[in-house]
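Engineer: here are the coordinates; sequence isn't available:
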């Protein structure tokens, strides 16, 4: 499912113009990259604010409609107000379907309760990473990567090389030889001792 978002071209630039837009319930933004020149845009604040709550909005190729013309883009940067629930600025990057993209995608951890380390040893899974940097063509971009914890034993660690990646998706860190830990299964000393004493 592709997420669509509407925008209009923005002609007035500068801080004053951006402030006026925000007062009107709009968010200034920019689209850059690809063949076209950078284009200043404005978006409806509330619509954008709710879309930003969707995990998929941050890790999907989006369909951005600017004055009726659709472009395939990625969300690249969001500036939020320090304490108000307000989006101040947003950046989108055009997608070239023939070029690989680098994106951070979220990790979804499943089956922790089935793992021997949790079931038998009363351990807890600690998530070392919550997202991972991947490289792939836009059409192969996954919304998230599932991390199956069902085989984890007490004291074990799951690494990037243990992840089952979707087809045509690579992890640049692994290519560089950085096999980072993704999750560890920790057993609390007290819990183990109590169960042996009883």
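Structural biologist: Now that the structure is in, tell me what you want to look at. Bear in mind the structure is a predicted one, so any value in this text is a computation, not a measurement. Numbers count the residues shown, from 1 in each chain.

Engineer: From now on I want contacts and neighbour counts done on CA atoms only, so please keep to that.
Structural biologist: Fine.

Engineer: Now that residue 130 has come up, it's in contact with residue 106, right?
Structural biologist: Yes. Here residue 130 reaches residue 106: they are 5.9 Å apart, a contact under CA atoms under 8 Å.

Engineer: These two: which is more packed in?
Structural biologist: Between residue 130 and residue 106, residue 106 has the larger neighbour count (other CA atoms under 10 Å), namely 20 against 13.

Engineer: so what's the more buried one up against?
Structural biologist: By CA atoms under 8 Å, 6 or more residues apart in numbering, the contact set of residue 106 is 55, 59, 130, 131, 132, 143, 144, 145.

Engineer: and it, helix, strand or coil?
Structural biologist: Following DSSP: H, G, I helix; E, B strand; the rest coil, the label given to residue 106 is strand.

Engineer: One more: residue 174?
Structural biologist: With three-state DSSP as the basis, the three-state label of residue 174 is helix.

Engineer: Could you do residue 48 as well?
Structural biologist: On the basis of three-state DSSP, residue 48 is classed as helix.

Engineer: related to what we said a few turns ago, pick out whichever of the contacts of residue 106 sits closest to residue 66.
Structural biologist: Nearest to residue 66 among these is residue 59, at 20.4 Å by CA to CA.

Engineer: Okay, one more to line up with it:
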């Protein structure tokens, strides 16, 4: 996913409003305690994000390009207008090849429609939606997949049931429940 970035020379409120009025999104690029004010074209960002599956924006690696450089980054934070839910600001985190980052990875549940426990009259209860991990940029998974097809009423799937690469670290307890099937 490639995005063109432009340098933003001001942090004044009226100038930022003008940027938004001109269909741009103000942003900040962070790296090792330093930051750079930038902006991107709203239309370009929306075109790219339409192609990203729901829930995977936080794990998408963008190639940010300006006149003379390009580098990899992920979205650290998105700020929305509370009235119309339009994006009003983005924070990017520049990725370094040999530096680990902490990131939330979505846990995708599959087999819910075929789940034995649900067919027997049970109810699906989801406890955990994301797993915070630490890894190198090249090891960032798009998501973790957890199959619940074989779950019966009273059973659960835990973090230990997720296939997690050895290159990935997390601080959650392996016995922590992700999903369970409960009686209605």
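Structural biologist: Ah, there it is. Every value quoted in this text rests on a predicted model; they were computed, and no experiment measured them.

Engineer: How alike are these chains, TM-score-wise?
Structural biologist: Once superposed, chain against chain, the TM-score is 0.88 (TM-score structural alignment, normalised by the length of the second structure); 181 aligned residues with a CA RMSD of 2.0 Å.

Engineer: before we move on, back to that, would CSV of the contacts of residue 106 of the first structure with secondary structure be doable?
Structural biologist: Shown next, in CSV, are the contacts of residue 106 of the first structure (three-state DSSP):
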residue, secondary structure
55, helix
59, coil
130, coil
131, strand
132, strand
143, coil
144, coil
145, strand
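
Engineer: What's the match for residue 177 of the second structure in the first structure?
Structural biologist: Mapped onto the first structure by TM-score structural alignment, residue 177 of the second structure lines up with residue 181.

Engineer: mind checking how far that match is from residue 108 of the first structure?
Structural biologist: Computed as CA to CA, to the nearest Å, the residue 181 of the first structure to residue 108 of the first structure distance reads 15 Å.

Engineer: And these two? Which one has more around it.
Structural biologist: Each of residue 181 of the first structure and residue 108 has its neighbours counted (other CA under 10 Å); residue 181 has more, 15 against 12.

Engineer: Just want to check the distance between the more buried one and residue 59 of the first structure.
Structural biologist: Applying CA to CA, the value for residue 181 of the first structure to residue 59 of the first structure is 22 Å.

Engineer: Tell me the residues of the first structure aligned with the helix or strand harbouring residue 30 of the second structure.
Structural biologist: Assigning secondary structure by DSSP states H and E places residue 30 of the second structure in strand 24-31. Aligned by TM-score structural alignment, strand 24-31 of the second structure falls on residues 26-33 of the first structure.

Engineer: For that stretch, buried residues please.
Structural biologist: Buried residues in stretch 26-33 of the first structure, counting neighbours by 16 or more other CA atoms under 10 Å, are found at 26, 27, 28, 29, 30, 31, 32.

Engineer: can you list the residues you listed in JSON lines and add distance to residue 151 of the first structure?
Structural biologist: What follows is the buried residues of stretch 26-33 of the first structure, written out as JSON lines (distance: CA to CA, whole Å):
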{"residue": "26", "distance to residue 151 of the first structure": "48"}
{"residue": "27", "distance to residue 151 of the first structure": "46"}
{"residue": "28", "distance to residue 151 of the first structure": "47"}
{"residue": "29", "distance to residue 151 of the first structure": "45"}
{"residue": "30", "distance to residue 151 of the first structure": "45"}
{"residue": "31", "distance to residue 151 of the first structure": "44"}
{"residue": "32", "distance to residue 151 of the first structure": "44"}
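
Engineer: what's near enough to touch the most far-flung residue of the second structure relative to its centre?
Structural biologist: Ranked by distance from the centre of the second structure (CA atoms, centre = their mean), the top residue is residue 120, with 34.3 Å. If you count contacts by CA under 8 Å, 6+ apart, residue 120 of the second structure has them with 152, 153.

Engineer: same thing but at 10 Å, please
Structural biologist: Each residue near residue 120 of the second structure by CA atoms under 10 Å, 6 or more residues apart in numbering is listed here: 152, 153, 183.

Engineer: just the buried residues of stretch 26-33 of the first structure now: which is nearest residue 136 of the first structure?
Structural biologist: Distance to residue 136 of the first structure, by CA to CA, is smallest for residue 32 among the buried residues of stretch 26-33 of the first structure, at 19.5 Å.

Engineer: next SSE after the lengthiest strand in the first structure?
Structural biologist: Longest strand in the first structure, counting residues (DSSP state E): strand 69-80. Helices and strands here follow DSSP H and E; after strand 69-80 of the first structure, the next one along the chain is strand 87-94.

Engineer: Check which residues of that next one are buried.
Structural biologist: Those would be 87, 88, 89, 90, 91, 92, 93, 94, for strand 87-94 of the first structure by 16+ other CA under 10 Å.

Engineer: Check the offset of that strand from the chain's centre.
Structural biologist: Using CA atoms, centre = their mean, to the nearest Å, the mean C-alpha position of strand 87-94 of the first structure is found 15 Å from that of the whole chain.

Engineer: on average, how far is that strand from the matching bit in the second structure?
Structural biologist: Here the mean offset of strand 87-94 of the first structure against the second structure after fitting is 0.8 Å, by mean CA distance after the TM-score superposition for the first structure.
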